[in-house]
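Asks: Need coordinates for the following:
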Amino acid sequence: MKLQRVICLYRVSTKKQVDKNENDIPMQKTACWDFASSKPDWTIVKEYSEKGISGYKVSADDRDAIQELKEAALNDEFDILLVFMFDRIGRIDDETPFVVEWFAKHGIQVWSVMEGQQRFDSHVDKLMNYLRFWQASGESEKTSMRIKSKMQQMIEDGLYTGGPVKYGYHLSDSGLVNRKGIPIKKLDIDAVESEVIHMMDSMTIHKGYGSHRLSRYLNENGYRTHTGARFTSTVVNRILKDRFYCGYLDDGTSTEALQALRIRSDETYAQILEILEQRNNANEEKRHIALRTKGQAMLSGNIFCAHCGGRLTTIRYRDHYTRADGSEYSVDQIKYSCYHKSRKLCKCDGQTTYQADRVDEIIRQIIRQIFSCMSGAPEEEKLQALLKRQIAGNKARQTQLEHELGKSREQLTKLQLEIAKTLTGESVYSPEDLTQVLRTVKENIANGEQELAKLREEETQKKQSIDLITPAYNQFKSWAEEFDTATLEQKKMIACYLFKRIEVGRGYQISVELNMTYQQFCTEWNNGDFWKTTAAV
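Replies: Here you go, the predicted model:
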């Protein structure tokens, strides 16, 4: 009697199933060994275990165990593939049936402890093979949707679903219990930590503090995270970027319960993101926000050479002088230096350096002049009308995409029905061709859904922009009232917000270009003819 060489495959979808649940690997292993021992001519030569691998989400092409089993089959290393249930091989309806059939075509018997042998002797066998995995796929899809829906609903209700609690919140009793009778916790705003977040926001926006400087300030003043650890720049950045503090989930979803957990306003969040985006190295050419606000110079990030266009950097320079009596003395000065000319990167006919105090005083005069020209917000209605037209165009594209996605989903359904005909030999498609077409259609659906999500996000942002017009004017008005008494750090940030670009030329000829957000609030720039102004001393 010739012994049949058996390889066992065990799989669990989550690592929690490895030791605890009824479908765990030890249980599968025991069942397979008991089943193999009942066959006198079977001998188990090898075992494969896949821990935390979803048979529904992970393709066979990306599973090492399946690929190694195929290679072993080609090398004639075994005769039987044994699993506890056939869905351990996979749960993908348009892939797994063909994987099982591949082993059968290469002389490998495929057995299940619970379902017996999968044969391919007739069209009925092929159809049953497909239907089994089609049903398994449907069950996985429904389970996945049910779990996601439940978790999403709990999050939207402000309930705690596990994991670290975000800084600014603490857990409290919700009065609810889960199916096991365990109390469900909910999130509440922590009064002390929320004030720390407000302080971080203010120092970022009004004083230009970066994440490193903020984390150092927090640590030096005794603030700590939930775990008692010191703040790091990574933690600070995560807090600044997290939209949850505005009452929104990552996908833009918001509910009454989430809004009750709001710590940060939308206007503040938008300003913080603008600053962080501007400071990103990838935006070096577009940056007009200061990378840092320490130092004695008022300008940083948005100041350029009027001759070569290179960025001006701040340097400390010591000038030496000789008095009438022949004695020498030196003076430390802050200067703006043309990066290109100082390093001979191009032929720049401007000055190499400019005294910072002279440039800063000219800019202060220009800012005072701008603030004195305030004329209210006469263009507010026009700007709102423009944004509404853009939203209408966005909605039209969304409608078109939704129609195209509907057609693609119908096509996908028809192709999935064609799989059964392919297995019984009644289809004009080969299994390989049909699989490729299915993948293409699924990719088209995924791309369409991605574009639709992007359009919806843009629509949300434009709707928010309509609401931000009045707050922007209020901010502009506040700067006008407080500029003369503001600290140097605050003046530096005001200059960064107001001016998109400042150019300095020979003889201290200075031109400025306002940011569009605030251009609308100044009479001289309202007609669009005066984008730049020039001053000299």
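
Asks: drop to CA atoms for contacts and neighbour counts, all remaining ones
Replies: Fine.

Asks: Specify the local secondary structure of T43.
Replies: Of the three states, T43 takes strand under DSSP: H, G, I helix; E, B strand; the rest coil.

Asks: doesn't A36 make contact with it?
Replies: Yes. Using Cα atoms under 8 Å, T43 is in contact with A36, at 7.0 Å.

Asks: Not counting its neighbours along the chain, what's nearest A60?
Replies: Leaving aside its chain neighbours, A60 sits nearest to I66 (6.2 Å; criterion: Cα to Cα, 6 or more residues apart in numbering).

Asks: Please give the structure of this sequence too, so both can be compared:
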Amino acid sequence: MVKKKNVCLVRVSTDMQETISQKTAIDEYITKNKIIIDEYIEEDGVSGFKTKLENRKGLMYIKKMALNGELDKLVVFNLDRIGRRMELLGFITLLDECGVKILSATEGCLNEGNATDSLINSIKFWTAEYESKKISERVKAGKKATALRGDFMGGVPNFGYDLKDKRLVINPIEADIVRFLFNSYIEFGTGATLDLCSKKGITKKGKKWTRTKLLKTLKNSIYRGQKELKNGDIPHDESLRIVSDEVFFKAQRLISSRTSKKKGNTTKFVNKSNALFEGLLYHECGDGQIRKLHVDYTSSNTSKDQDYRKLTYRCSHCKNYSKNDIKVQKSYGGIRLHRDLENLILEQMSNITYDDIQEHYNKGKNEDLKDLESSLKMSKKTLKKKNVALSNAQKEIEKIFMNESSIDLETINTIVLNLKDEIKVLEMKIKGLKEKIDDVKSQQINLDLLFDRFKNFGTLYGNASNEKKKVILQQVIDKIVFYEDRVDIILSV
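Replies: Here you go, the predicted model:
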């Protein structure tokens, strides 16, 4: 027969004095009631309100012991040390069904077998959750008010700012570095920006810039005067602005385009070799599929000092064809290929007008906006219904406590929890849709800049170094596809 244990649960508070008080009260209780504790379980760094049961290691361990018939008594300081969520009522019920006595140092036995035990514990959990929610709302409101006043909200100031008289102020030297990072990233991409930082000795408070640090900096809305709060609000403070909206949104669009997948192909800036068309070339394989051509790294001509016109590109798929298989060109390269492609690109770019770009852009933009705004409207409508349903469910809980409802408490509690989860998902979806809509609307700025930059494409391209030519081509070209009888140049604009 399994020897049952007496376990004591202590949820460590951020207030050390409170934790000591808990332990003192528990010690006095177990001494007075002659209870021998076999095991102490401490939960540190968990919230009784925010942390779900499945993420509470201590409670899950206790649950396992109860189901295995290894637990006799659970001693706690009081019920809210177990948690401040209504879902934990089910945890209490489970322990009760497993014959576990739940003892509180301040409230006595919480499951003595009385008919009113479940009701009383339900009221306690509901009250604790309600109070925690109100406290959370007050804290959020306080932080928002602090942000709106422009006061510092704690933590470490972002790079580019100093703390003065409890307010963030721009650090001129670091602000210049931030502007350099934005401009360099837009012009050259991640790798080249990090190389420039290394060559120029530009650091982040003495430490080297990394890809993660760079992208995190570029994505931070504080540099356009917006400090995002955890609840999703973004108060504006123009005194914190370091870069213009035009520069900030252009960087966001480039981050998205350089790291996301489009049409099944990864569209990143690539700069592994000196090959001018690296990452841009595709061809139709013998089986009719379109596949990317890769720089021929097996040859010795891939160094940065090698003339890019002598580099070759090959298809990894078609290299497996033998001489007797389908005849298909497996590799491309040489001075003539580069010259012909550059001439085709220059000719195609010279024929583009702003009206062409505007018409194509507006068509896609309007379709995207229509879909996004429709989805946003539907999501808001659904959210409104879910909030009404949640309000009604919570009112029903009050009726249960007042003995004015015939609905089972466990049933309505499950409904409340599910509705809260669904509302949270909807709120995140709505936030994401709003960001996408703002991004689509902001792209007009980038369109104007793009056309302004490339309206004299021939002159710009002709005067550029090979490294800059690669950047320019990867900005304006989505892919170049070789077919047996033609070459298609597909522009990203």
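
Asks: What's the residue nearest to A60 of the first structure aligned with over in the second structure?
Replies: With TM-score structural alignment defining the correspondence, I66 of the first structure maps onto L59 in the second structure.

Asks: Could you say which helix or strand holds its match?
Replies: helix 57-67 (DSSP states H and E).

Asks: Name the surrounding residues that touch that helix.
Replies: 9, 41-43, 53-54, 71-72, 82, 91, 94-95, 98, 100 (Cα atoms under 8 Å, 6 or more residues apart in numbering).

Asks: ok, K363 of the second structure - how many residues close by?
Replies: For K363 of the second structure, the neighbour count with other Cα atoms under 10 Å is 11.

Asks: any idea how far the most centrally placed residue in the first structure lies from Q152 of the first structure?
Replies: Geometric centre of the first structure, nearest residue: D250, 7.8 Å, by Cα atoms, centre = their mean. For D250 of the first structure, the distance to Q152 of the first structure (Cα to Cα, to the nearest Å) stands at 12 Å.

Asks: Now do the strands in the first structure.
Replies: Ranges of strands in the first structure, per DSSP state E, are 4-12, 42-51, 80-83, 109-112, 116-118, 169-177, 183-189, 303-305, 312-322, 328-338, 353-355, 499-505, 509-514, 532-535.

Asks: what about the third one, how far off from the second structure?
Replies: So the one you mean is strand 80-83 of the first structure. Superposing on the second structure places strand 80-83 of the first structure at an average distance of 3.2 Å from its equivalents, by mean Cα distance after the TM-score superposition for the first structure.

Asks: Check the fifth one too.
Replies: With the two structures superposed, strand 116-118 of the first structure lies on average 3.5 Å from its match in the second structure, counting by mean Cα distance after the TM-score superposition for the first structure.

Asks: Which helix runs longest in the first structure?
Replies: Across the first structure, the longest stretch assigned as helix under DSSP state H is helix 431-482.

Asks: Mean per-residue distance, that one versus the second structure.
Replies: Looks like 3.0 Å for helix 431-482 of the first structure (mean Cα distance after the TM-score superposition for the first structure).

Asks: For that helix, which helices and strands make contact with it?
Replies: Applying 3 or more Cα pairs under 8 Å, 6 or more residues apart in numbering; DSSP states H and E, one finds that helix 431-482 of the first structure contacts helix 266-279, helix 356-372, helix 380-423, helix 516-519.

Asks: which ones are touching the aligned residue in the second structure for V110 of the first structure?
Replies: Aligning on TM-score structural alignment places V110 of the first structure opposite I102 in the second structure. Contacts for I102 of the second structure were tallied using Cα under 8 Å, 6+ apart; they are K73, L74, V75, V76, L95, D96, C109, L110, N111.

Asks: what about 10 Å?
Replies: 7-8, 72-76, 78-79, 92, 95-96, 108-112 (Cα atoms under 10 Å, 6 or more residues apart in numbering).

Asks: before we move on, what about N320 of the second structure?
Replies: By Cα under 10 Å, 6+ apart, the contact set of N320 of the second structure is K330.

Asks: I'd like the distance between it and R314 of the second structure.
Replies: Computed as Cα to Cα, the N320 of the second structure to R314 of the second structure distance reads 11 Å.
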